[in-house]
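Enquirer: Sequence plus the predicted model coming up.
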Amino acid sequence: MAVGLCSLWAATGAQAEERVLRLGYLFSQNSQLGAGAERFASDVAKRTGGSYRVEVYPNGVVGGEVEMAEELRLGHLDMAFITSAPFASLVPEFGVFDIPFLFRDARHAHAVFDGAIGQEYLRKFQAKGLVALAWGENGMRHITNSKRPVMGPDDLKGLSMRVPQSDVMLAGFRAFGVKAEPLGFPALFGALQSGQFDGQENPIAVITASHFEKVQKHLTLSGHVYSWAALIVSKSAWDGLSPSERAVFVEAARAGGQVSREVAGRAEREGVDELRKAGMNVVASVDRAAFERSLQNTTAEFSKKFGPEIIQQIKSVQ
């Protein structure tokens, strides 16, 4: 679907040009990405005096995240709010953020992404012909399954789990003895319902918005991976903006990214109780040290792949 930058003539007394940008994202309008996208669109309209209108397309109607990233690269889609899932395959350096138990918690992750490391990685999108405006948030990822409570890596052994299309996350879960396989998110609910997979892992905001409690019995608050998101614009749309307009878009994107963090954080605090009331058995904490021990060999491979320096830099951020 070609959804590039287009121009409309507003029906006003003095005809003024209104330029429309189309922005896609994967989840529902009431998700953390939906809230961030709406705030971004509102701020762009307000800050440009109505010169720009951002139309938002939720629920993957313009494609999955891999497809949206490609459409952005080709200039067929103007903007997207995309989670971390597809980017490790596009920009291999991003895989470092998918290492399980790299981040202590969301606050640690925010400090990394808002600091020098995050700004350096924001620029890495340019090598793929994309312009990343600001970081947002999908959330800390947690494990659900239909078979048994999970408190340590031994409890995961033998379970079949859907994991995003990230080689690093696949390697991590396979190190725990999981039969881990990738699957596009839109097919996940049906795959869990049919028993194709015993479990999956996602942020609480995604678990609640997707009603996974209907097809999963057990929730483990593992917080094993921080899933970032980014507001991205195609190079062709970016090149059509003036310097002052670019500054407006960046500020609006930062506001939208912050809103996505707030919604994801609220889901962490409130969503767990909702899932518990819906009948899920909740394991509130895991044996993190045991998980890290199970990852030792795999972590050594990650160190070779990404470099021990960047891993240590990330871990040492306060």
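Expert: Ah, there it is.

Enquirer: drop to CA atoms for contacts and neighbour counts, all remaining ones
Expert: Fine.

Enquirer: From residue 218, how far out is residue 23?
Expert: With distances taken as Cα to Cα, to the nearest Å, residue 23 is found 35 Å from residue 218.

Enquirer: the more surrounded of the two?
Expert: Set side by side, residue 23 and residue 218 show more neighbours around residue 23, with 25 against 22, by other Cα atoms under 10 Å.

Enquirer: Residue 287: how many residues sit nearby?
Expert: Using other Cα under 10 Å, residue 287 has 12 other residues around it.

Enquirer: Alongside the first one, take a look at this:
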Amino acid sequence: MKKMLSLALSASMVLSLAACGGSGKTETTAAPAPAATEAASEAATEAGSEAASEAGTEAAASALDALDPVTLTIYSPGNENSVPTKTILEYKKLVEEASGGKITLDAHHSGELGNDAEALQSARMGTIDIIFAGTSGFTEFYDKAKILDLPFLFDSAEQAYEVVNGEIGEKIFADLPSTGLIYLAEGDNGMRHISTTNRPVHTAADVEGLKLRVPTSQMYLDCWEALGANPVALALNELAIALSNGTAEGQDNATYHLVANATYDDIKYFSFINYMWMGCTMAANSDSWDKLPAEYQEILKEQAKVAAKYSFDTIAEDNKAATETLKAAGVEFDENPDIQSFIDKLGGNDYYLRYKDEPWYNQEILDEILAK
């Protein structure tokens, strides 16, 4: 657990020949000054690089021209205003531009092709070519991704982006093809904090006995039980009513989720404890992927990383807007809670060892994440 080309050059060489009348001597041209020689060399190198780059671009375009166009179905279960849906629409634009229109992404969202579980199954079967959905849904059939559900793994969403979209992310999802899917990139779904109806939370001691709504996941229950709270596993659509009637006295959720899901009417206090990061995974159906030429695969993979960054940037902006909305509604914010007290209450890194016998537990990957 932790706390997170072009340079344009020009050179001119002025050579003057002075003839001495009647001298009978032949004048020799002076050697260029060192600076002029260097500038000319750099200019030539730059021109060569630009020419090579243009040639490479033209060659790539020519290679794409020779390929048959393809249409792929991409899906996000979220509604049209959700960040995952905004992300697949951005991805559609990026891919179609990068491929010169040779790849068309047929985008669907808002439950058109089913909820998360149904859509993931469809993607594995090949009815959907590319899926972008919550990583927690992937853990139902790919438990190696559960390592990302460990608490206090990342200090910030920015740190999570660097980790999950680098070599570590590739390692975590290296065996995803065994499920019928190919990993493309990891997007953002927010950093989880805590908000309550009846008490401010500054230290771990403040959650003692708190009836806190958490998702229906054992790892969330484990964490809050270890912290001394009374976690209540409820579906998201039950949360607002639970907060209103006292079944729950708080929720662990990302800032923007409170506003997007309208679960803040009874909330009075909010603490930025950064206790768990949530991801959204973009993956392609294996059979659909294998049928694509390498050039198309490269474009889809590269632009998936760009789209993933877009999701992180979009959520960062949404979090800022949500914070202002919540403040206007009278919610009090603790922007500097004692995060270390939560880590200490869990027992530091030793907390993770409770899962050491689970098939998904990987100490090497965990150590790599913690070292970032």
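Expert: Structure's in. What do you need? Just so it is clear, the model here is predicted, and its values are computed rather than measured.

Enquirer: Counterpart of residue 72 of structure 1 over in structure 2?
Expert: Matched by TM-score structural alignment, residue 72 of structure 1 corresponds to residue 123 in structure 2.

Enquirer: tell me which element that match is part of?
Expert: helix 116-125 (DSSP states H and E).

Enquirer: just to revisit the earlier point, my read is that the match of residue 72 of structure 1 contacts residue 129, right?
Expert: Yes: counting by Cα atoms under 8 Å, residue 129 is a contact partner of residue 123 of structure 2 at 6.0 Å.

Enquirer: tell me, what's touching those two both at once?
Expert: 284-285 (Cα atoms under 8 Å, 6 or more residues apart in numbering).

Enquirer: quick one, what contacts the residue nearest the centre of structure 1?
Expert: Compute the mean C-alpha point of structure 1, and by Cα atoms, centre = their mean the closest residue is residue 83, 2.4 Å away. Residues in contact with residue 83 of structure 1 (Cα under 8 Å, 6+ apart) are 65, 137-138, 227-230.

Enquirer: who's in contact with the aligned partner of residue 250 of structure 2 in structure 1?
Expert: By TM-score structural alignment, residue 250 of structure 2 lines up with residue 199 in structure 1. Counting by Cα under 8 Å, 6+ apart, residue 199 of structure 1 makes contact with 143-146, 159-162, 192, 216.

Enquirer: Next, the buried residues of the helix holding residue 123 of structure 2.
Expert: Residues of helix 116-125 of structure 2 classed as buried by neighbour count (16 or more other Cα atoms under 10 Å): 116, 119-125.

Enquirer: For that helix, give me every contacting residue.
Expert: Residues outside helix 116-125 of structure 2 that contact it (Cα under 8 Å, 6+ apart) are 75, 77, 113, 128-131, 133-134, 137-138, 179-181, 284-286.

Enquirer: all strands for the stretch 101-250 of structure 2, in order.
Expert: Ranges of strands in the stretch 101-250 of structure 2, per DSSP state E, counting those that start in this stretch, are 103-108, 130-134, 181-196, 211-214, 230-233, 250-253.

Enquirer: In structure 1, which residues correspond to the helix or strand hosting residue 51 of structure 2?
Expert: With secondary structure defined by DSSP H and E, residue 51 of structure 2 is part of helix 34-65. Per the alignment by TM-score structural alignment, helix 34-65 of structure 2 matches no residues in structure 1.
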